[in-house]
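**Student:** Sequence first, then the predicted structure:
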Amino acid sequence: MPLRFSFRQLEYLVAVGEAGTIALAAQRVNVSSPSISSAISQLETDLGLQLFVRHHAQGLTLTPGGRRVFNEAKQILFSANGLNDLANTIVETARGPISVGALSTVAPVVSAQLRRSFEAGFPDALVTLKEGSQADLLRMLGQAEIDVAITYDIEIPKDVAFEALVSLPPYVMLAADHAKAKQASLSLADLQDEPMVLLDLPISREYFLSMFQHAGFRPNITERTADMFMARSLVANGFGFGLVNMRTRSDIAPDGERLVILPLTGAVRPVVLGLATKQSAHRSGIVQAFFTHVQDHLQTQGLPGMHVPL
């Protein structure tokens, strides 16, 4: 059911009820007398209730029903002001809940460390972590399930603001005993006849395959997996090479086998890791504090989990 009043009408009602005359109320709220008189009359019509008794040349007095509405209007305006104060507090201070989403390939490497360091710097922050695909993160942003997403600069819609953090070039993963493992770097041409373990995830799949398309040949995909840890194990056990953008500090696969990770040379596009939020004129204090914290962390300590500081 739609409301039959506006906050402006309630403000005028309270002003007249306290002042006793429309002229004095108009002075207090800095609005013309006719505007207040019209608003009060419209409010009485909309509520179907006489709020004031008009006394010729002697001002107005509240009716019994008007007195009850007057008291309730004061409480409503008080609560509304409290809501404004709460919003200002959230915007200006770094406390309270913040929900952070991270791309599933990135989350295990960076999100936990960033959460730990952020909560250490802001003890009043309550961080919740979620992970998912790019589509998942964009949906969660749209439905306000997360406040910020740690993700790549790929397929970002216009209603999402993306702030770049660091450029991540591609690397080649090889088994330690691979014939090309001792080279300083590799190009796509070096991998043309090699079996490939494809990280078969949205965004990652299209990104890596586009490299081969631009190079003019198709990779020899022999294994596919949607799990980064499985991809590392398959590569480490000699089932093919893999491509990644995040070189972790550890070159050991989950099953204990060793990996060799080499730079991929040539005209290959890096991905950019950054923070994404819904487009908005305002950013809450805690979200702004998280942005600043992540940027400072990158400048002083590098990306968490990376092989070397960036």
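**Tutor:** Good, I have the coordinates.
**Student:** okay, CA-based contacts and neighbour counts for the rest of this
**Tutor:** Noted.
**Student:** Could you point out the helix or strand that follows the helix or strand where residue 101 lies?
**Tutor:** Per DSSP states H and E: residue 101 is located in strand 96-103. On the C-terminal side of strand 96-103, the closest following helix or strand by DSSP H and E is helix 107-121.
**Student:** Contacts for the strand holding residue 101 next, please.
**Tutor:** 90, 111, 124-134, 137, 145-152, 286-287 (CA atoms under 8 Å, 6 or more residues apart in numbering).
**Student:** What distance do you get for the closest residue to residue 307 other than its chain neighbours to residue 287?
**Tutor:** Closest residue to residue 307 apart from its sequence neighbours, by CA to CA, 6 or more residues apart in numbering: residue 249 at 3.7 Å. Applying CA to CA, to the nearest Å, the value for residue 249 to residue 287 is 28 Å.
**Student:** Likewise for residue 222?
**Tutor:** 43 Å.
**Student:** More neighbours: which of those two?
**Tutor:** Between residue 222 and residue 287, counted using other CA atoms under 10 Å, the more crowded position is residue 287 (22 against 13).
**Student:** does that one count as helix, strand or coil?
**Tutor:** Of the three states, residue 287 takes helix according to DSSP: H, G, I helix; E, B strand; the rest coil.
**Student:** What residues does it make contact with?
**Tutor:** By CA under 8 Å, 6+ apart, the contact set of residue 287 is 94, 98, 147-148.
**Student:** Turn the residues you listed into JSON lines, including distance to residue 297, neighbour count and secondary structure.
**Tutor:** Listed next are the contacts of residue 287 as JSON lines, based on distance: CA to CA, whole Å; neighbours: other CA atoms under 10 Å; DSSP: H, G, I helix; E, B strand; the rest coil:
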{"residue": "94", "distance to residue 297": "17", "neighbour count": "20", "secondary structure": "coil"}
{"residue": "98", "distance to residue 297": "18", "neighbour count": "20", "secondary structure": "strand"}
{"residue": "147", "distance to residue 297": "19", "neighbour count": "22", "secondary structure": "coil"}
{"residue": "148", "distance to residue 297": "17", "neighbour count": "25", "secondary structure": "strand"}
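**Student:** my read: residue 181 touches residue 260, true?
**Tutor:** Yes. The criterion here is CA atoms under 8 Å, and residue 181 meets it with residue 260 at 6.2 Å.
**Student:** Presented hereafter is structure B, for comparison with structure A:
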Amino acid sequence: MDDLRLSLRLLRAFMFAVDNGSITGAATALNVAPSAVAAALGRVEAEFGTSLVVRARARGITATPAGRALAARIRPLIEDYSNVMQEGYALSQGLRGTLNIGYYAPVAPAFLPIILQKLQKQSLDLKFNLQECDNKTAQSGLLDGTLDIALFAGDDLLTGVETRPLMDLPPYALLPEGHDLATADVLQFSDLNNVPLVLLDLPVAGAYVRGLFRTTGVTPDIVATVSSVEMVRSLVGAGMGAAVLNMRPRTTLSYGGDALRAIPLIDGASLNLVSGRAAGAPRRLVQVFQDTLHSWFNSPAALDLIAQPPRPGQAGSDQP
């Protein structure tokens, strides 16, 4: 049985006719022709197989007990529909509701709070749901509607996901202060030959770093594989080895309180950070967030997220 054979338009016309006691009165209120209201009455009665109104001369009508009962049930349905539509229009026109953000960016805490606070200043009706996820989970969330927007790295895109580039992330070597290589301005992958390596072994990131070593002909001496940036930084700070990363937080210390240095690796390909959302027109909140995000990444502050070779005349390397 198809429960949607009667449209809300037909049910609304029936309700107005009962409330007005007149086909012409309902037609005037709805700004339609009387014949459209009369046809709606006929469709509703035919669907339920019973007389719902008694028609009199001059197009006056009186609802039967069944008609009055049905109109009473229809009224909250129409009111709920109207409320849903108003809320939907508000979502497209204002900054309100919940924004579901997925991120596969190891140091997203270094920049996302700044951007979300900017949005929150524009509207106190905003809520945020942030989920750390990998590349594929982020994109799957966009396609199934559990995420509104996602930040992730890599070029392996799913059909139906639209992306905008945020930043190219060149690799750098993370070293404990005092390491023999930590005083260099720049390094090459060959400098990491025979150096113990702590590997951030996450989807995309792990394969990316292994690929860099393979491309440069260096065999890494992997002493630990871990799944969080902070554990990588803490192991490096404790002297377990070096690491190859792409983004850095705004601190020179590990969780363990050890000093760290970030030295650019000049012979490795960059990792691409993008924002993505499901194809099609987004609601206004999603578009505003994405625009604000990209505006921040085009600002000088975003450059703090990467280790860069010193400019001419500048001594020392960038630090994490």
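**Tutor:** Looks like it arrived, so ask away. None of these values were measured; they are calculated from a predicted model.
**Student:** What value does the TM-score take for this pair?
**Tutor:** TM-score for the superposed chains, counting by TM-score structural alignment, normalised by the length of the first structure: 0.82, backed by 305 aligned residues with a CA RMSD of 3.3 Å.
**Student:** re earlier: when residue 181 and residue 260 of the first structure are compared, which one has more neighbours?
**Tutor:** residue 260 (21 against 18).
**Student:** Which parts of the host helix or strand of the more buried one count as buried, going by neighbours?
**Tutor:** Of the helices and strands defined by DSSP H and E, residue 260 of the first structure is found in strand 259-265. Buried positions in strand 259-265 of the first structure, judged by neighbour count with 16 or more other CA atoms under 10 Å: 259-264.
**Student:** follow-up on the earlier one: mapping onto the second structure, list which of the contacts of residue 287 of the first structure remain contacts.
**Tutor:** With the contact criterion set to both residues aligned by TM-score structural alignment, their matches' CA atoms under 8 Å, the contacts of residue 287 of the first structure that also touch in the second structure are 98, 147-148.
**Student:** what residue of the second structure matches up with residue 42 of the first structure?
**Tutor:** Under the alignment (TM-score structural alignment), residue 42 of the first structure maps onto residue 43 of the second structure.
**Student:** Report the separation between that match and residue 64 of the second structure.
**Tutor:** 16 Å.
**Student:** where exactly do the helices run in the first structure?
**Tutor:** 7-19, 22-29, 33-47, 64-92, 107-121, 134-142, 204-215, 228-236, 285-301 (DSSP state H).
**Student:** tell me the most buried of those?
**Tutor:** Most buried of the helices of the first structure by mean neighbour count (mean count of other CA atoms under 10 Å) is helix 228-236; its value is a mean of 23.
**Student:** how distant is it from the center of its chain?
**Tutor:** For helix 228-236 of the first structure, the separation from the chain centroid amounts to 30 Å (computed by CA atoms, centre = their mean, to the nearest Å).
**Student:** Provide the angle between the direction of that helix and the direction of helix 107-121.
**Tutor:** 130 degrees (axes from the mean of the first three to the mean of the last three CA atoms, to 10 degrees).
**Student:** Mean per-residue distance, helix 228-236 of the first structure versus the second structure.
**Tutor:** By mean CA distance after the TM-score superposition for the first structure, the fitted helix 228-236 of the first structure averages 2.0 Å away from its aligned residues in the second structure.
**Student:** okay, the angle between that helix and strand 259-265?
**Tutor:** Going by the same axes, to 10 degrees, helix 228-236 of the first structure makes 90 degrees with strand 259-265.
**Student:** Helix 228-236 of the first structure packs against which elements?
**Tutor:** strand 171-175, strand 195-199, strand 242-244, strand 259-265 (3 or more CA pairs under 8 Å, 6 or more residues apart in numbering; DSSP states H and E).
**Student:** change it to 7 Å
**Tutor:** strand 171-175, strand 195-199 (3 or more CA pairs under 7 Å, 6 or more residues apart in numbering; DSSP states H and E).
**Student:** Between strand 195-199 and it, find me the angle.
**Tutor:** 170 degrees.
**Student:** Contacts for helix 228-236 of the first structure, please.
**Tutor:** 105, 173-176, 197, 199, 225, 241-242, 253-255, 257-259 (CA atoms under 7 Å, 6 or more residues apart in numbering).
**Student:** Generate a ChimeraX selection restricted to the buried entries among those residues.
**Tutor:** Here is the ChimeraX selection string for the buried members of those, based on 16+ other CA under 10 Å:
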select :105,173,174,175,176,197,199,241,242,253,257,258,259
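**Student:** Tell me which residue lies farthest from the centre of the second structure.
**Tutor:** residue 57 (60.1 Å; CA atoms, centre = their mean).
**Student:** what's the spacing between that one and residue 66 of the second structure?
**Tutor:** For residue 57 of the second structure relative to residue 66 of the second structure (CA to CA), the value is 21 Å.
**Student:** Show me what residue 100 of the first structure lines up with in the second structure.
**Tutor:** Using TM-score structural alignment, residue 100 of the first structure pairs with residue 101 in the second structure.
**Student:** what's around its match, how many residues?
**Tutor:** 24.
**Student:** ok, now residue 256 of the first structure?
**Tutor:** There are 11 residues near residue 256 of the first structure, going by other CA under 10 Å.
**Student:** Next one: it relative to residue 229 of the first structure, how far apart?
**Tutor:** Taking CA to CA, one finds residue 256 of the first structure at 11 Å from residue 229 of the first structure.
**Student:** just residue 100 of the first structure next, same as before
**Tutor:** When CA to CA is the yardstick, residue 100 of the first structure and residue 229 of the first structure sit 22 Å from each other.
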